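Engineer: fold the following for me, if possible:
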Amino acid sequence: MDRAPAKRPDHRGAAVGCRAPPGQCGNADPLFAAGSQVTAAAALVDKAIAALGAGDLDAAEAACQQALALDAQQADALHIAGHIAGRRGQREQALALVEQAIALVPNHPQYHYNMAVSLGEMGRENEAALHYQACLRQRPHHGDALWNYGEMLRMAEHFERAAELFLRFEAGGGNYPALHHRLAVCMGALGRDAEAAARFARELANPGHDPLTRWEHALHLLSRERFAEGFAQYRHRFACGGRNSVFCHDFGLPSWQGRFDVASGGSGRTLLVHGEQGLGDEMMFASVLPELLADAQAAGARVVLAVKPPLVRLFAASFPQATVCPHKVGVAVADLAGLRRIDWQVAIGDLPHFYRKTEADFASAARPYLRADPARTGWYARQLALQEPPGAPAPRLRVGIMWGSNPAAHNAKFMRWTQQRSIPVHMFERLVHRVPEVRFVSLQNHERGAEAALAPGLDILDFSALQTDFAETAALIGALDLVISVDTSVSHLAGGLGKPCWVPLMKRPDWRHGLVRDHSLWYSGTRYFRQSVQHQWDDVLDRIDTALAELLAVAPVRVPLLPAETADGSAAMRPDRPELAQALALLGARDLPAARQWFDRALAREPDSPAVQWEAAMEALTAGDWARGWDLHEARL
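Structural biologist: Prediction:
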């Protein structure tokens, strides 16, 4: 959603009423004591207003000071002086002066309006809201207050009240730019889609409409799973100039139009696919890369992937056909100097426009496309086993949890969104009775890893200091049975790896999750747990607890590590075990049939090796072959 500028403080009419005969200004009667000084002060206020209208701040301030010297309780003079201080950037002084004016005339709507605007500009939105309310109590049709307060409510996702204020603004003759945009967003959020469509159409019909309107319209269409229309509109996102937190670097290359046309010289040419948004967005849009790379290979073309630095190792391992380089828009743009000539560029978020026009086009989501390093995953599996209490039964499920992400500090809307979709880690203690059958493992990085201590009952295993990039986190996820992650980059990573992932979703989630579906279109193993009531996570966690109970009912019993394995956790990765190494690589790539063949070869070579039996058992259980898994476990013991 956009953040349009609020209407500025308004000095016009500041003196209206306060110099009227006694009794016509509510509680302002004390201002009208008899005497020539009061009359002279009122005349000076008129002079200040005239000077302010002419843009002469110095003369206006001087007139206010003269008026206050005659009458220290001249509320209009205090109010106008506060306005002048605000214009000069002296915000605290401005607030103090307007507060004095409000103390003298507590029911003056314009004083409250100007105080609200000033507080809003300082980021003190809760205080601003109270003053907008006070203004509207006294003047229910104050147009600018309806406009500003409605927008404040819209940004806070109080859509019903926001729509009411915007409609009152419109009924009063208000028609600021973006009125239909704002109402369209509110109506869409309230499920009043016909009204939303009409408002979007009216706004987009204006040749001078804000590009943010097309962005919001795209998100509206995509959330309704109208993919062909939505992704066509989505291609216009860069016209917003970064106000939607989407940034495109122009490499000076022709834009790719979705085809490697061999007839026009596609063979031997190179396409640059570059990142543009957040880490999770880049991983989600990467789900299209297998198809793109297959098309490029068929045409004899090459692909270069320019992605955020934490994704470079992961993408290099997952897409070996491509050249992968780091790219961070506006900070460290991809250096293409050492590469062969590049012929086209395309932002990664444009790929669905070419490859995801219908729901059926998402069928490829059934196939994992990100790959963890099997050796590193094996290392994490052994570390997880080693950290269990000596002699205790092994947990039946190892579950990674991600309770929140770091907000995008440059954008207030995304900071608020991050807070709304995060869950305080202590709330996960509703699952404490699942310990020790369930071992919870933090998937946070070093920035928030220590928060695991706020849920002591869960006894969370912490590897946050090791999470230096997403290749590392992918390896840790590979050693888990399940991931529970709020809507952040880790949920996309788990989905791309093919790991079962449960995502608690806020009442009004991001467009990519649709409105009602309980499983992701983008990832076949991702399941949604939606809020029933906005900002309330209790029932979501209760449903997750029920789902855990169902999963535990069918989960196999793990066998603890043998003493020999605890002493040498790297036994499975010895260089004289090429068959096992190949089997583990294929297992990490989720190619289970091929992995089974190599595990059979490894077992034929070392039929009595506990390490080989352990890894083969894990493959069998992953494939759902419980009988083979148990047989291998028993042989290992």
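
Engineer: use CA for all of it now, contacts and neighbours both
Structural biologist: Will do.

Engineer: just give the closest residue to residue 588, not the sequence neighbours.
Structural biologist: Sequence neighbours aside, residue 374 is the residue nearest to residue 588 in space, at 5.0 Å (criterion: C-alpha to C-alpha, 6 or more residues apart in numbering).

Engineer: hmm, the one you found is touching residue 582, no?
Structural biologist: No. Applying C-alpha atoms under 8 Å, one finds residue 374 not in contact with residue 582, separated by 9.5 Å.

Engineer: to compare against the first, here's another:
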Amino acid sequence: MNYNSQELANKDFEIPEHFSKAIHEYRVGNLEKVREILELILLKNPHYIEALKLKAMLAHRTNNLQEAIVEYKKVISITSNDAICYTGLGNIYQQQANFDEAISYYQKALLLANNCNIYFGLATCFTAQKNLDEAINYLTKGLKIEPDNPKLRCERGINLLKKGDYENGLPDFEYRLKLPDIINYHFLKDTMWDGSDLNGKEIVLHIGSRLSRAIQLIRYAPLVAQRGGNVIFACAKPLLRLFSNVSGITQLVDREITSANFEVNASLLSLPYLFGTTVSTIPVNVPYIFPCKPEEWTAWNIQSLLQAASDTRLKIGIVWKTGEYERSGSLCEKDCPLSYFINLLSIPYISLYSLQVGKLSSEIHEFKHESRLYDLTPQIKDFADTAALISQLDLVISVDTAVAHLAGAMGSPIWTLLAFDADWRWLQEREDSPWYPTMRLFRQRQYGDWESVFQQVIPALKQHLASYRG
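Structural biologist: Next up is the predicted model:
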């Protein structure tokens, strides 16, 4: 349906009728049409509340956050009993990491509406502030309204897992499989494995796009095989060579191009639940990933690549960005400015080697004048190459990304730098990881504070250097 100014501005213009048209266009995504209709409605009646509210929602949806804040507050100045506007403001301030302000608006919304989305917003803010008990409290309140709400159940599961309560957290975390945006590829829900004996059945294991999760959880493949399964893993291409010698896997297939024949399937993320994992029973068969043999390395000489100044005692691999940037187009809170890593070169007798891949690996060129800084990126074609390089390094220092998991899975020394609101697998406040015996964790003390992380790393590195036998 087409609209024009003459049609909408004539004397027979009926606001409710055309507002309904605006709502329809908003729902189907014709946002420019919505804007046009709203402008004309507000010419007729500048205080038409529903149009002002939709204008705020439109600004929010198109990521014009400051405009959205102004419009939401305009509605609130006219009527202070609109839960949608308070919720919208809560969502925006949460998006801007202004959690105290977000909580304030969510709580005002909650006085007007007993709504699951408000409980979820509150919980997300408290999670970001590491107030897990309060987050779980609000999620549980929301679940009294909708006991099987997958978003609330999954989020409560994540918070319980962060607290180390795997017994209650893992069943809740399974509700992620019911989220509307979950990617199941071509695997069928009616063939999902329940953990029972497989008796020789072919089972395909799969995972979403996060390579770090695949590296962390492929350790369960031998356990699946012990249940009698003929284990096929639908693998991301960068991991194919790396996983070729992982125990328990009968067949690797490229998940992008191959449809494997199977009788049952399971997400790797479901295996801790299916095996009844607790923090004390995490399989620690480390190392469970091994570098390929030297004769299988890509055609480059690792020793010559790692040839550094003669006074180098520690060869340290570094990774400062996650792959999430390339998926989302925006920086991730796990990402750390490279300059902090470069500052480590103030410590004598160490050399830094970039293991960073992807678009942001070129950042290293800004510091090409630095001695004892080397870029290995051009040599890395897949994770098998990364593993080969890690095997020749003395230490890896990385943000929370796949390389950190890889070093941990290989049993190599790895220092992982964590954002304030760290992932569930790292638990809370610990400096060690039950998933990786050779990993040491360094945590932000407040949101976005990488300075405090490196205030911990630098003295630790000096101490490590002093005790290093190399």
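
Engineer: quick one on the thing from earlier: higher neighbour count, residue 374 and residue 582 of structure 1?
Structural biologist: Neighbour count, other C-alpha atoms under 10 Å: between residue 374 of structure 1 and residue 582, residue 374 has more, with 23 against 18.

Engineer: what's near enough to touch the more buried one?
Structural biologist: Under the criterion of C-alpha atoms under 8 Å, 6 or more residues apart in numbering, the contact list for residue 374 of structure 1 reads 475, 584, 585, 587, 588.

Engineer: equivalent analysis for residue 151 of structure 2, please.
Structural biologist: For residue 151 of structure 2, the contacting residues are 175, 176, 179, by C-alpha under 8 Å, 6+ apart.

Engineer: what of residue 320 of structure 2?
Structural biologist: With contacts defined as C-alpha under 8 Å, 6+ apart, the neighbours of residue 320 of structure 2 are 335, 336, 337, 338, 341, 356, 398, 399.

Engineer: narrow those residues to those that are buried.
Structural biologist: Applying a neighbour-count criterion of 16 or more other C-alpha atoms under 10 Å, the buried members of the contacts of residue 320 of structure 2 are 335, 336, 338, 341, 356, 398, 399.

Engineer: quick check: the gap between the fourth one and residue 203 of structure 2.
Structural biologist: Computed with C-alpha to C-alpha, to the nearest Å, the distance linking residue 341 of structure 2 and residue 203 of structure 2 is 43 Å.

Engineer: the first one too?
Structural biologist: Applying C-alpha to C-alpha, one obtains 36 Å for the distance of residue 335 of structure 2 from residue 203 of structure 2.

Engineer: same thing with the second one?
Structural biologist: With distances defined as C-alpha to C-alpha, the gap from residue 336 of structure 2 to residue 203 of structure 2 amounts to 39 Å.

Engineer: again with residue 393 of structure 2
Structural biologist: 36 Å.

Engineer: equivalent analysis for residue 216 of structure 2, please.
Structural biologist: 19 Å.

Engineer: again, but for residue 65 of structure 2
Structural biologist: With distances defined as C-alpha to C-alpha, the gap from residue 65 of structure 2 to residue 203 of structure 2 amounts to 47 Å.

Engineer: these two: who's more crowded?
Structural biologist: Set side by side, residue 65 of structure 2 and residue 203 show unequal neighbour counts under other C-alpha under 10 Å, the larger going to residue 203 at 25 against 20.

Engineer: quick one: contacts for the aligned partner of that one in structure 1?
Structural biologist: By TM-score structural alignment, residue 203 of structure 2 lines up with residue 271 in structure 1. With contacts taken as C-alpha under 8 Å, 6+ apart, residue 271 of structure 1 has the following neighbours: 256, 301, 302, 303, 304, 342, 343, 344, 345, 346.

Engineer: among those residues, which one lies nearest to residue 173 of structure 1?
Structural biologist: residue 346 (44.5 Å; C-alpha to C-alpha).

Engineer: the closest one contacts residue 275, doesn't it?
Structural biologist: No. Under the criterion of C-alpha under 8 Å, residue 346 of structure 1 lies out of contact with residue 275, with a separation of 9.0 Å.

Engineer: so those two - more neighbours on which side?
Structural biologist: Each of residue 346 of structure 1 and residue 275 has its neighbours counted (other C-alpha under 10 Å); residue 275 has more, 29 against 21.

Engineer: skip the chain neighbours and tell me the closest residue to residue 453 of structure 2.
Structural biologist: With C-alpha to C-alpha, 6+ apart as the criterion, residue 453 of structure 2 has its nearest non-adjacent residue at 5.5 Å, and that residue is residue 444.

Engineer: mind checking what the one you found lines up with in structure 1?
Structural biologist: The alignment partner of residue 444 of structure 2 in structure 1, by TM-score structural alignment, is residue 531.

Engineer: residues in contact with that match?
Structural biologist: Taking C-alpha under 8 Å, 6+ apart as the definition, contacts of residue 531 of structure 1 comprise 504, 505, 506, 507, 537, 539, 540.

Engineer: rerun that using 6 Å as the cut-off
Structural biologist: Residues touching residue 531 of structure 1, when contacts are defined by C-alpha atoms under 6 Å, 6 or more residues apart in numbering, comprise 506, 507, 540.

Engineer: and residue 60 of structure 1, how many neighbours?
Structural biologist: Residues lying near residue 60 of structure 1 (other C-alpha under 10 Å) number 26.

Engineer: and what of the one 3 residues further on?
Structural biologist: The number of residues packed near residue 63 of structure 1 is 24, by other C-alpha under 10 Å.
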